[in-house]
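Chemist: output the structure for:
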Amino acid sequence: MTLILRGTTYYLKRRVPSRYQGVETRPWLVISLKTDSRLEAEAKAAAVWDQTCQGWEARLKGQADDALVRFEAARDLAQAHGFRFAKAPQVARQPLDEILDRVDAARGPGGNLLKADAVAVLGLTDPPAITVSEALNIFWVLTEERTHGKDTNQLRIWRNQRKRAVTNFIDIAGDIPLASITRDHMLDFRQWWWERIRDEGMTANSANKDISALVNILRTVNEMKRLRVDLPVGKLAFSEGEQNTRLPFSNDWIRTVLLKPGVLDGLNDQARDILLALINTGCRPAEIAGLRPHHILLGHKVPHISIEPDGRTLKTVYSRRKIPLLGVSLNAMRRHPEGFPRYQVSGSLSAVVNKFLRENDLMETPAHSMYGLRHSFEDRMLAAGVDERIRADLMGHKLQRERYGVGAPLETSAAIISQVALSYDAPDAHASSY
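Modeler: Down below sits the predicted model:
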């Protein structure tokens, strides 16, 4: 990098790298650093050269076949010239001095306008017509950080929810460009969901999740790709009213029906013991299914499991916890000290267990599901007068006040759970099938 002094002004002189010879006709570049100070010129030279290279990179990018890449290149080239990219009508509304500065920036060595530079600084290009399905493909790339740490099953669920939302919208409105989405399209989508709620028994919660997923995809692509499309996506959610909560199984039902010897023999052994592990831990089914061998500490003074973000993500930051094992849950985990590989990355656990319970009249009501065992555990702790902090820690819930300290030790938690843990009414020998 060479500095030369012409009169009282320093210039940067440097050979154009071969990489850029297709977008820069001059073999050498001489750029004014606009200073008569050698020290200031030395300080400015590297930044000026970097900005020049950014402009060349943008010109190279502008030769791509992909319309989105070319649009991004125009935006980058405008920035390299020191201007914020704006469409031509917006440029025309700027003060005359800025418009003239933009025109000057687009001139080449001979004073003629350079096409790529003029397109960039004068806003002579429109955002590409990205369709809704194309937006989904772009969304996957833009949001890699959101799926970091998710296991295969969590990733499948996350992606399928968004695929489903896009498919539903396309079925209603077509695979149209983002810039063509109107308020009518969004209201038609909302109406379609209302008819499913009204006629098919779908919930407002399901509709809102679908609408929210679609809106998030559209907004993310629009914002991160700087398309500046005015998306008409506000105020679409349904009022959810009273939420349908998962009903807890009664203690009598668990004892006399679910823990009746042999009643669960028709389930495969891993699904059966996950169900039994839920009874005295209050875990989410996926938390038990996702346990790795080093999360199952049966040889500890207090046998327990450790719910960790290891090979997967947890539902919330509060979900990370240690839970003592007692009663039927301890027996179940002793039979599976290596965990439950069949369901670690499979999303079929709930479907398998719930289908079995329904087909064998083991659901307390038609509204029950396996997840209700988690709520039963919490209800038993509440009835036993267990402190709110300990309940929240064991359930992996957010505490509705400031959380101090590290919480109760395992010995204390085990003593508390022993008050509410359920076991077989019959001796272990009688319950040997479990």
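
Chemist: hey, let's count contacts and neighbours off CA atoms from now on
Modeler: Noted.

Chemist: and the longest helix along the chain, how far from the chain's centre?
Modeler: For the chain, the longest helix by residue count, based on DSSP state H, is helix 38-61. Centroid separation for helix 38-61 versus its chain: 37 Å, with Cα atoms, centre = their mean, to the nearest Å.

Chemist: what are the ranges of the strands in the stretch 151-300 of the chain?
Modeler: With DSSP state E, counting those that start in this stretch, the ranges of strands along the stretch 151-300 of the chain come out as 296-297.

Chemist: I meant to write the stretch 301-434 of the chain there.
Modeler: With DSSP E, counting those that start in this stretch as the criterion, the stretch 301-434 of the chain has strands spanning 304-307, 321-324.

Chemist: just put those strands in TSV and tack on mean neighbour count and distance to S433.
Modeler: Listed next are those as TSV, based on neighbours: other Cα atoms under 10 Å; distance: least, Cα to Cα, whole Å:
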stretch	mean neighbour count	distance to S433
strand 304-307	21	23
strand 321-324	21	23
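
Chemist: mind putting those into JSON lines with distance to V23?
Modeler: Shown next, in JSON lines, are the strands of the stretch 301-434 of the chain (distance: least, Cα to Cα, whole Å):
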{"stretch": "strand 304-307", "distance to V23": "56"}
{"stretch": "strand 321-324", "distance to V23": "58"}
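
Chemist: circling back to that earlier point, tell me which residues are up against the helix or strand that the longest helix of the chain is followed by.
Modeler: Using DSSP states H and E, the helix or strand that follows helix 38-61 in sequence is helix 67-80. Helix 67-80 has contacts (Cα atoms under 8 Å, 6 or more residues apart in numbering) with 51-52, 54-56, 58-59, 61-64, 84-85, 116-117, 119-121, 125-128, 130, 225.

Chemist: and for comparison, fold this next one:
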Amino acid sequence: MPKTASDRVALRGRVFYYVRRVPRRFEQVDKRGIVFVSLHTEDRRQAEEAAITAERELEALWVSLAAQGDPDAWKRYQAAMERARLEGFAYRSPIQIRDEHVSSIVDRMRSLAGREDDRSAAAAIAGLEPKPEIPISKAMELYFGFSAGELLGKRDDQVRRWKNPRNLALSEFQQCIGGDLEITALTREHARMFRDMWLKRIREGGYGRNSMNKQISHMSRMLHVVSEEMKLGLDPIFAKLSVSEKKRSRPPFDRKWVEEKILAVGALDGLNLEARVALLVCMETGMGAEEVSSLRPATIHLKAPVPYVSVVSREGAEQKTEYRPRDIPLVGIALKAMKLCPAGVTRYYDKNASLSGVINKFLRENHLLQSEDHSLYSFRHSFQDRLTDAEAPDRVQADLMGHKYVREKYGKGASLTQKARWLSQIAYKAPAGWKV
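Modeler: I've put the predicted structure just below:
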């Protein structure tokens, strides 16, 4: 079995140390052979806990040392910054070091004593690795790397949908300013050019303000993060360039429209079966496209005394809010539809954007949207209104919608049988002869 950090803890005198042989792949950059890192404790348990940090930082140091020889300037600069941090210093250029307090300069020089051959240490501590030029395209790549924590819990499709609008903003910004400029050369004038391009689109091309604001936000955030991480000191060139826009909520469908138009015999025949099933389940249960596309055989319980589906958080999945996981009884058209896809809408597993696009396009082209502002998501608003009209208790509404219950919770809430009773009261009524 591979060794853990605690396996590498050894007592030297009265103090515990983290002891490790330099791996072969790093022997050329770390000549020490065996590394001893004091854990500054005489307590074994505390030492084992400290060893985890020591191991992480030592491995980071080796990676940093290896990157020093990378031909890519920004990687060498990053490596120098990381090496300086692990040595206990902030990375500074020679000019910046000159302006530090004398004691700080002395500390830097003392730390290099006896290590004349350690060029990477000198480059990091004395600030000899020049700050690289970073074109906008490289900055966006760096930003994606720096944002790894923000992407935790997202599936591949969610990561792709997170990156795509940022890459689009980058592409349009580059076209606007005339190329892949170096980020330290960007000015407020470049940001204004981008804003003016968008204002013209809004006035003449029918674009919405929200599209403009999102792209400005993406570019602003990217430059801010890269500037912070790379210690570039960039000015906030996009500050206060967004325009105000009243947020528009999707309107709900009227019951009459749903039952007479969308559930009319044959109205959905041109939609593929799995998209049709997904649409009907969303209509009746208030689920969103991401939730219905995430259903698996293990979360579909058609043989239960009360048939239901479970909206759950899976590994690699991310719910819109922490309150969304829930059990929803299947009644009416949702139950009939789900029986045709007992394993879920497999064609659209984790492809909610594709599912929404197919359904919305079909509804629009077949004149089944009540207005231009309606969409698949409008059925979630309809579901909330139907529960309210039926005077369902607040706790039941919150449990079925997946919303936060504003009062303190006691007990498990409504049972599946009770939920099914409320859903049966608000279920849509399909006409005679209707089939999924």
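
Chemist: contact partners of stretch 404-418 of structure 1?
Modeler: By Cα under 8 Å, 6+ apart, the surrounding residues in contact with stretch 404-418 of structure 1 are 280, 302, 322-326, 381, 386, 389-390, 393.

Chemist: these into JSON lines, with extra columns for distance to G22 of structure 1?
Modeler: Converted to JSON lines, the contacts of stretch 404-418 of structure 1 look like this (distance: Cα to Cα, whole Å):
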{"residue": "N280", "distance to G22 of structure 1": "70"}
{"residue": "V302", "distance to G22 of structure 1": "71"}
{"residue": "K322", "distance to G22 of structure 1": "62"}
{"residue": "I323", "distance to G22 of structure 1": "65"}
{"residue": "P324", "distance to G22 of structure 1": "68"}
{"residue": "L325", "distance to G22 of structure 1": "69"}
{"residue": "L326", "distance to G22 of structure 1": "73"}
{"residue": "M381", "distance to G22 of structure 1": "73"}
{"residue": "V386", "distance to G22 of structure 1": "74"}
{"residue": "R389", "distance to G22 of structure 1": "67"}
{"residue": "I390", "distance to G22 of structure 1": "68"}
{"residue": "D393", "distance to G22 of structure 1": "63"}
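
Chemist: which of those residues count as buried?
Modeler: Neighbour-count burial (16 or more other Cα atoms under 10 Å) applied to the contacts of stretch 404-418 of structure 1 gives 280, 302, 322-326, 381, 386, 389-390, 393.

Chemist: now for the equivalent of A74 of structure 1 over in structure 2, how many residues are close by?
Modeler: Using TM-score structural alignment, the partner of A74 of structure 1 in structure 2 is A80. If you count neighbours by other Cα atoms under 10 Å, A80 of structure 2 ends up with 30.

Chemist: S382 of structure 2 versus A80 of structure 2, what's the distance?
Modeler: As judged by Cα to Cα, to the nearest Å, A80 of structure 2 and S382 of structure 2 stand 57 Å apart.

Chemist: do the same with M338 of structure 2
Modeler: Counting by Cα to Cα, the gap from M338 of structure 2 to S382 of structure 2 is 20 Å.

Chemist: comparing those two, which residue is more hemmed in?
Modeler: More crowded of M338 of structure 2 and S382, by other Cα under 10 Å: M338, with 26 against 22.

Chemist: which residues touch the more buried one?
Modeler: 277, 281, 344.

Chemist: map it across to structure 1 for me.
Modeler: In structure 1, the residue matched to M338 of structure 2 (TM-score structural alignment) is M333.

Chemist: what's the spacing between that match and L326 of structure 1?
Modeler: Applying Cα to Cα, the value for M333 of structure 1 to L326 of structure 1 is 10 Å.

Chemist: P337 of structure 1 now?
Modeler: From P337 of structure 1 over to L326 of structure 1 the distance is 15 Å, taken as Cα to Cα.

Chemist: show me the strands in the stretch 1-150 of structure 2, by range?
Modeler: Under DSSP E, counting those that start in this stretch, the stretch 1-150 of structure 2 gives strands at 9-12, 15-21, 34-38.
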